[in-house]
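In: sequence unavailable; structure follows:
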């Protein structure tokens, strides 16, 4: 064997520093800006690498020392935060910035500094801009967003913008944001008129999110020439009406029950509603939900069940609905509803593939016993040829719960899985509303499901989440509902 054969081949040593600058920049850009800046002390070559960071995310509490006197002096902390953000902008190369996010306790007193940062965003052609000042309360003295400044700058590169706790007063002749596709407003001071000016100016807008904007009373999106596809409105407590753009495909809403006024047939395929003060989910589905939803495929509805719905004889049908999720709360001890009424949903949605029913009920509701509650009711056969997945949570073994589950099990010809969970999931209220004895209701639900549903399960599709008596007797309700919180000793 010659010397060449005996010589071990050595792999070439590739040092981190030898990587191309664009790759190093991409790696550094994954670090928080504060940590990225610290790499400048590694060597003379590293001194400028961080200055090409493409995601400039400034978070108030991360940019300041955790200990020291500044933590007790808000004005000094704000001054230090501004100084550090400005220092980064001054040292940054200005190349390829994709995102600028400033999240801190800033207000109109800081306007000069923020305006300079906006100039930097314009000069670097930033695509994604976030001003999140919502930790600053009360709402007096909010930063007045400089629309005139934007009108004078090139904002054609801006595609996404999020504004929190600012004041919006766009001039009537405002012309900018011509290519903006995403806009989210949170806790902003904006009137109906100013919102209309803003929306009219955003002709390419595809997503609009409005959260906790307390001055809005009416929102109209019907004039956006079919560009707006996704609308999300949440906790705008003075809002009385939403006029929908007929090009919408996704709608999310959380708040009190208000009219949804479409100009005509909607293209909506996905609707998520979390309603306050609604009294019956079935009534909303068949009466209040806009009837002009011929393409609806996914419907998620959360509300309190306070009364039994009186449904029209010839209720509407959702011919394209494939996924239905109901999150129902029963906050009163005296139940006025009958869950077997929900069987009509199988007829109303003949192409339904996935059905979720998540419930929560307070204590004092009894599990089903034939000697106490009579024989189980059954409805005429109603075969369903598409329902494959069913998930029912908050199943505590009440008679109408059992009757509905049996109806679905018997009539779903292609059912693959029926998951029954006695514990409440998505419909769960705040943890303080859970009574200390609710765990025994979960045990009732498990036992009823095993006794009656398993007996009817001829295709082995029923999956009941187990609840053990030992757990109920030894663990708190909180630990039962959130088992990951259990501390094992």
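Out: Okay, I see it. Fair warning: this is a prediction, and the values are worked out from it, not measured in the lab.
In: every contact and neighbour count from this point should use C-alpha atoms.
Out: Noted.
In: residue 408 touches residue 343, doesn't it?
Out: Yes. In this structure, residue 408 is within contact of residue 343 by C-alpha atoms under 8 Å, at 7.5 Å.
In: these two: which is more packed in?
Out: The neighbour count for residue 408 versus residue 343, taken as other C-alpha atoms under 10 Å, is higher for residue 408 (21 against 16).
In: which ones are touching that one?
Out: If you count contacts by C-alpha atoms under 8 Å, 6 or more residues apart in numbering, residue 408 has them with residue 343.
In: same question for the one 5 residues further on.
Out: Neighbouring residues of residue 413 by C-alpha under 8 Å, 6+ apart: 383, 384, 385, 386, 387.
In: select the longest helix from this protein.
Out: helix 74-91 (DSSP state H).
In: quick one: the strands in the stretch 51-200 of the chain, in order.
Out: For the stretch 51-200 of the chain, the strands defined by DSSP state E, counting those that start in this stretch occupy 55-59, 99-103, 128-132, 143-144, 160-164, 166-167, 182-186.
In: same deal with the stretch 301-450 of the chain?
Out: Using DSSP E, counting those that start in this stretch, strands in the stretch 301-450 of the chain cover 323-329, 354-360, 389-393, 417-421.
In: on that earlier part again, looking at the strands of the stretch 51-200 of the chain, which one is packed in the most?
Out: Comparing those by mean neighbour count (mean count of other C-alpha atoms under 10 Å), strand 166-167 ranks first with a mean of 24.
In: what's the distance between that one and the middle of its chain?
Out: 23 Å (C-alpha atoms, centre = their mean, to the nearest Å).
In: hold the first one in mind and look at this next one:
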């Protein structure tokens, strides 16, 4: 059963709500004794509609629905008063709600509701037990009051957990009991101060937040991870020292969104590395003096962090206009001696947002000279900005192409270098 509207007008919200509730109640009366596989309500309702919502949610529990979606997100952000969120009645989902005393819900999606969780009882057990068969839990714009740990340890078979734009009153997401079956974890824009859980079989991880401690246990099967850091300060030390400890086993692809400053001089060397990583994508916003280059050059250290890396993507966005060296002889005199340690596996390097500044140019040279098999390397360089912002400034595109052709392509004739 699905109830919802994708085009409810905001000019007359009261009349739309009344019509929706009247229609929904009529349908509910017809389904009062039915067994449902899926129960979906998608409409912007608030706490004042709790009497109706309580009846509908109670019906979803009594009908033994396996998939429940309650999406009350407002269609226009200005109507999203968090103080008017509907309080989701967890008490309706106890073991007795389903035939045989076994909870039936396998997938639960909650949008724009408040979730009032009971504290852990003595011995670490919870006072409710309604979701022991839950495999997928998605919370979007949910206000979570209490400790989420009081709910998740019940979910021994949980495979998918997503929290996006949620508010956790304790500001930490800490689950001490292992989630053995969890495969996918997404936590975006939740303003956490710490994320800690044990998910030994986690294969995919997405995280958007400020710099916070990440403790995920020993996820030896991690395939893909994405970490976006929100602050516009320089985050490169965090990437080099904390992420390899949190995600040491990520294998197929790691995507990192971050910011750096061009003037930075000191780089803290990491003890841990991404030992199995084959594909690294870095979306980097570059702040600072356009004439400085040391901060940008640090990005070459990523090769040391990923010894078996095969593909590197550097998508750059320079906030300031690029600073070009005044004297072309400065570019011709750049150091060309190879480093002491060469990278054996690198095969593809893709650089975007290349405007020809000295920092970008030195970075390209350092990557090339750090590659053991230059004759098997493919480097693609382009001025187009691929970092996801609302504007694209290609004012320096022609200069970037000219610099890339003259000072990179022409100086490494044995390497396949494509300038877009």
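Out: That came in fine, so what should we check first? Computed from a predicted structure; not experimentally measured.
In: circling back: which of the contacts of residue 413 of structure 1 has the most neighbours?
Out: Going by other C-alpha under 10 Å, residue 387 tops the contacts of residue 413 of structure 1 with 26 neighbours.
In: which residue lines up with that residue in structure 2?
Out: In structure 2, residue 387 of structure 1 lines up with residue 346, judged by TM-score structural alignment.
In: for the residue lying closest to its match once chain neighbours are set aside, give me its contacts.
Out: Excluding its sequence neighbours, the residue lying closest to residue 346 of structure 2 (C-alpha to C-alpha, 6 or more residues apart in numbering) is residue 310, at 4.2 Å. The contact partners of residue 310 of structure 2, by C-alpha under 8 Å, 6+ apart, come to 278, 279, 345, 346, 347, 348.
In: that's a helix at residue 417 of structure 2, yeah?
Out: No. Residue 417 of structure 2 sits outside any helix when classified using DSSP: H, G, I helix; E, B strand; the rest coil, being strand.
In: I figured it hits residue 380, correct?
Out: Yes. Here residue 417 of structure 2 lies in contact with residue 380, judged by C-alpha under 8 Å, at a distance of 5.8 Å.
In: neighbour count for those two, which is higher?
Out: The neighbour count for residue 417 of structure 2 versus residue 380, taken as other C-alpha under 10 Å, is higher for residue 417 (20 against 16).
In: now check structure 1 for the residue matching that one.
Out: Residue 417 of structure 2 maps onto residue 462 in structure 1, by TM-score structural alignment.
In: one more: residue 310 of structure 2?
Out: That one, residue 310 of structure 2, aligns with residue 353 by TM-score structural alignment.
In: before we move on, back to that, out of the strands of the stretch 51-200 of structure 1, which comes closest to residue 201 of structure 1?
Out: Checking these against residue 201 of structure 1 by C-alpha to C-alpha gives strand 182-186 as the closest, at 12.0 Å.
In: against structure 2, what's the mean shift for the closest one, could you check?
Out: Strand 182-186 of structure 1, aligned to structure 2 and superposed, deviates on average by 1.4 Å (mean C-alpha distance after the TM-score superposition for structure 1).
In: so where do the helices sit in structure 2?
Out: 13-30, 50-62, 236-241, 243-246, 294-297, 302-305, 328-332, 358-369, 397-404.
In: may I see those helices organised as TSV, with distance to residue 265 of structure 2 added?
Out: Formatted as TSV, the helices of structure 2 follow (distance: least, C-alpha to C-alpha, whole Å):
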stretch	distance to residue 265 of structure 2
helix 13-30	56
helix 50-62	57
helix 236-241	11
helix 243-246	21
helix 294-297	6
helix 302-305	16
helix 328-332	20
helix 358-369	13
helix 397-404	25
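In: closest one to residue 259 of structure 2 among those helices?
Out: Nearest to residue 259 of structure 2, of these and by C-alpha to C-alpha, is helix 236-241 at 7.4 Å.
In: in structure 1, what residues pair with that closest one?
Out: Going by TM-score structural alignment: helix 236-241 of structure 2 matches residues 282-287.
In: would you mark the buried spots in that stretch?
Out: 282, 283, 284, 285, 286 (16 or more other C-alpha atoms under 10 Å).
In: and the gap between the aligned residue in structure 2 for residue 448 of structure 1 and residue 393 of structure 2?
Out: The alignment partner of residue 448 of structure 1 in structure 2, by TM-score structural alignment, is residue 403. To residue 393 of structure 2, residue 403 of structure 2 is 18 Å away according to C-alpha to C-alpha, to the nearest Å.
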